[in-house]
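In: Whatever this is, show me its structure:
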Amino acid sequence: MLFELTQEEVLIRDTARKIATDRIQPLAETLDRGGGRAEFLANLKALAESGFMAVNIRSEFGGTEAGSVAFALTVEELGYACASTGVTASVTNMVAEVIQAVGSAAQKRLYIPRLADGTYPAGAFCLTEAAAGSDPAGMKTRARRDGDDFVLDGQKLYITSGEYAGLFIVWAVTDPEAKKGKGISCFLVEAGTPGLTIGKAEKKLGQHGSATNVVHFDGCRVPGSALMGKLDDGFRIAVGELAGGRIGIAALSLGIARAAMDAAKAYVRERQQFGQAISEFQGIQWMIADRETDLEAARLLILSAAARKDRGEPFGREASMAKLFASEAALRATDTALQLHGGAGYCADFPVERHFRDARITRIYEGTSEVQRLIIARETLRQ
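Out: Purely as a prediction, here's the structure:
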């Protein structure tokens, strides 16, 4: 089995790393403290202009056409530099991929190039509701027919990039009499559409640069052409096409974990106690060894899932494995990194406390760790 990256994948990874080092990492602390909004949007535009908002999108729609492995490498590098930027890029890429997979020819031509070139600063998924998180089939947002149009009413929670997304993929119930999960449809709604309003930004533990908002739909009228895929077939899109997003969050988790452990390794080489660098103590070395093993295992799971996707093979179980393991490993890595810093790690003067906070959400969004275990078990038993 070959584990070498292609020349194109290496080039994309290295280019992403350079942009992340030069532009994104210097802004991470400012974003974490609530500033840098204009610079953040400028960085998103720069990423789009370099092809990083449409990595696995065909060139006819303005994409890089580099594949899922390249996508994972990109998100890892961005996550290493700034988790908020990394998650924004990951979600935007996946919005474009879902449209490419199930959208009409007209939808692909209209919307994907605007995501790819940065006309839309970001894309967003409107799926989660107050009573429909891990159970999206329980959503209450409605879309009713009115002539040739649909009218959307409802509220979505925890929407990544809500404040600056240019395009939303929205799930809504179109047949309330249907069996649970069978009467849901999927719509494309542009920012600025009357009836779509962005609510308050959530005050979060971490990833402060990534806006997370309530999104309201109050008599939001969209044309029939906004329907993506078949009527009442939206739930299949949610549980099927979005599996690729788990590869992105797994890669993001790995990037955050790498950043934390790199900071910790540098610190323990310099920190002196009992007349020597604390990196010389076996206990410290074993902590590092365990976490580095975690990260290597996470990397292989991510690349395996991405490679399966690139080959056109089923990858849902593998994506869930990668997301589960990488996000849990990121929590262990950032906790260990903070511990290796001692009291300094608890202070905002060191980036490791930001990495610790940024990593926590990776076990929750794009499907909780508990949901990933259900998926893995179900698919394993089915096989």
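
In: okay, CA-based contacts and neighbour counts for the rest of this
Out: OK.

In: Please point out which parts of the helix or strand hosting residue 219 sit buried.
Out: Secondary structure here is read from DSSP states H and E; on that basis residue 219 sits in strand 212-223. Buried residues in strand 212-223, counting neighbours by 16 or more other CA atoms under 10 Å, are found at 212-217, 219-223.

In: In JSON lines, list these along with distance to residue 99.
Out: Compiled in JSON lines, the buried residues of strand 212-223 are given as follows (distance: CA to CA, whole Å):
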{"residue": "212", "distance to residue 99": "22"}
{"residue": "213", "distance to residue 99": "22"}
{"residue": "214", "distance to residue 99": "23"}
{"residue": "215", "distance to residue 99": "20"}
{"residue": "216", "distance to residue 99": "22"}
{"residue": "217", "distance to residue 99": "21"}
{"residue": "219", "distance to residue 99": "24"}
{"residue": "220", "distance to residue 99": "21"}
{"residue": "221", "distance to residue 99": "20"}
{"residue": "222", "distance to residue 99": "17"}
{"residue": "223", "distance to residue 99": "17"}
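
In: please give me the structure for this one as well, since I'd like to look at both together:
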Amino acid sequence: MDFTPTEEQSAARELAAQIFTDLSTPDRLGALGTGADQELWKELCAAGLGGAVRETGLLGLVLMLEEQGRTTAQVPFAATCAYGLLAVAAHGCAAQRERLLPALEDGTEVATGAFPAQPGVRADAAGRLSGTVAWVPWLRDATYVLVAAADHSLWMVRAADAEVEPVELTAPWSAGRLVLDATPGERLGAGGREVYEDVLAGARTAFAGLQAGVCAGALARAVEHTSEREQFGKPLAAKQAVLLRAADAYMDTEAIRVTAYEAAWRRDAGLDHRAASLTAAWWGAEAGRRVVHAGQHLHGGTGADLDHPVHRHFLWGRQLDAYLGCGAEVLADLGELIAHEGDGAEEARSA
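Out: Next up, the predicted model:
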């Protein structure tokens, strides 16, 4: 495995970092509320970063999402790329790719996903969907929703054709409750569970990459604070307990990053990346929670200020923790996948 970025991936990451840093400032974020930053979204798309995802692959997307996470920029970049651009490019028919991709690339259309598969969502023979999804990230800003039905089939639904009820989450992700009542949908891909698992694995990897950035941003703020804040004439960073807490957070952040890189690299190389994506999701959920708690704790009383920038990292980290899945459930899914692969290998040897 070689995670060294290509020139194109490095250029995309550097451009993303510049745009996020310049526009996603604490003052701007404080004035946004829970909605998306439309000016920032237009700037990202005008710079061609949406279209760059198809060229730089999932690893390139993870690198850009790290930069978004560092600033907790309020744009539906991960959702649009994972559930829109990459999903349609990989599994859409030629007509779907021709019709959907240009608008998703230039940002005039926004996609999100009702994932994982919803047991209460079903599609009839005519392709009309019924059921309710409790919350979908960025739904209030979305044009399209990629819905995973109970049978693991995927359907692209126009948000305007469904009922959308606002839902407030821990992080300001402009979420909504999706109500489908004989809502027309367009099936994505001819396959069933195989297509579903590929899209789900890609989304897990993307959001784990976003979590790596959130954690890196929280840790950077904590390091800056403890280096400047003094107690009894010495910086807080000189205390062994502070150093150990920060070191643990650093190792957790690196674990999230490297597992996300591996999952993305495997996907781009055409290898099975399901187990790697579950590994990245577990680290993103479990270690991510530890890191954002440490980041806030290391700020002492300042970390209790709800308006302090580090609190945004805490909120995003906890939301991504919930979105990536409960650690025990993710491990159960990973164990089931490994056991199933082991059974398949044993059957092949017996044959």
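
In: quick one: TM-score?
Out: Once superposed, chain against chain, the TM-score is 0.89 (TM-score structural alignment, normalised by the length of the second structure); 339 aligned residues with a CA RMSD of 2.1 Å.

In: about what we covered before: now for the buried residues of strand 212-223 of the first structure: which two are most distant?
Out: Greatest spacing in the buried residues of strand 212-223 of the first structure, by CA to CA: 212 and 223 (26.9 Å).

In: before we move on, back to that, and the buried residues of strand 212-223 of the first structure, which is closest to residue 288 of the first structure?
Out: Closest to residue 288 of the first structure, out of all of those and judged by CA to CA, is residue 212, at 33.4 Å.

In: That closest one is in contact with residue 198, isn't it?
Out: No. The pair formed by residue 212 of the first structure and residue 198 falls short of the contact definition of CA atoms under 8 Å, at 10.0 Å.

In: For residue 205 of the first structure, which non-adjacent residue is closest in space?
Out: residue 357 (6.0 Å; CA to CA, 6 or more residues apart in numbering).

In: How about residue 154 of the second structure?
Out: Spatially, and ignoring its direct neighbours in sequence, residue 154 of the second structure is nearest to residue 148 (4.8 Å; CA to CA, 6+ apart).

In: how much space is there between the aligned partner of residue 372 of the first structure in the second structure and residue 259 of the second structure?
Out: Alignment note (TM-score structural alignment): residue 372 of the first structure maps to residue 330 of the second structure. The spacing between residue 330 of the second structure and residue 259 of the second structure, counted by CA to CA, to the nearest Å, is 14 Å.

In: These two: which is more packed in?
Out: For residue 330 of the second structure against residue 259, the residue with the higher neighbour count under other CA atoms under 10 Å is residue 259, and the figures read 24 against 19.

In: Surely that one is in contact with residue 278?
Out: No. The pair residue 259 of the second structure / residue 278 is not scored as a contact, 9.3 Å apart, by CA under 8 Å.

In: where exactly do the helices run in the second structure?
Out: If DSSP state H is used as the criterion, the helices of the second structure fall at 7-23, 26-32, 38-46, 49-71, 77-80, 86-91, 94-106, 193-228, 240-268, 274-297, 309-324, 327-350.

In: Ok, which of the ones you listed comes nearest residue 157 of the second structure?
Out: Closest approach to residue 157 of the second structure among the helices of the second structure is made by helix 94-106 (12.1 Å; CA to CA).

In: any idea of the angle the closest one forms with helix 49-71?
Out: Comparing the axes of helix 94-106 of the second structure and helix 49-71 via axes from the mean of the first three to the mean of the last three CA atoms, to 10 degrees yields an angle of 50 degrees.
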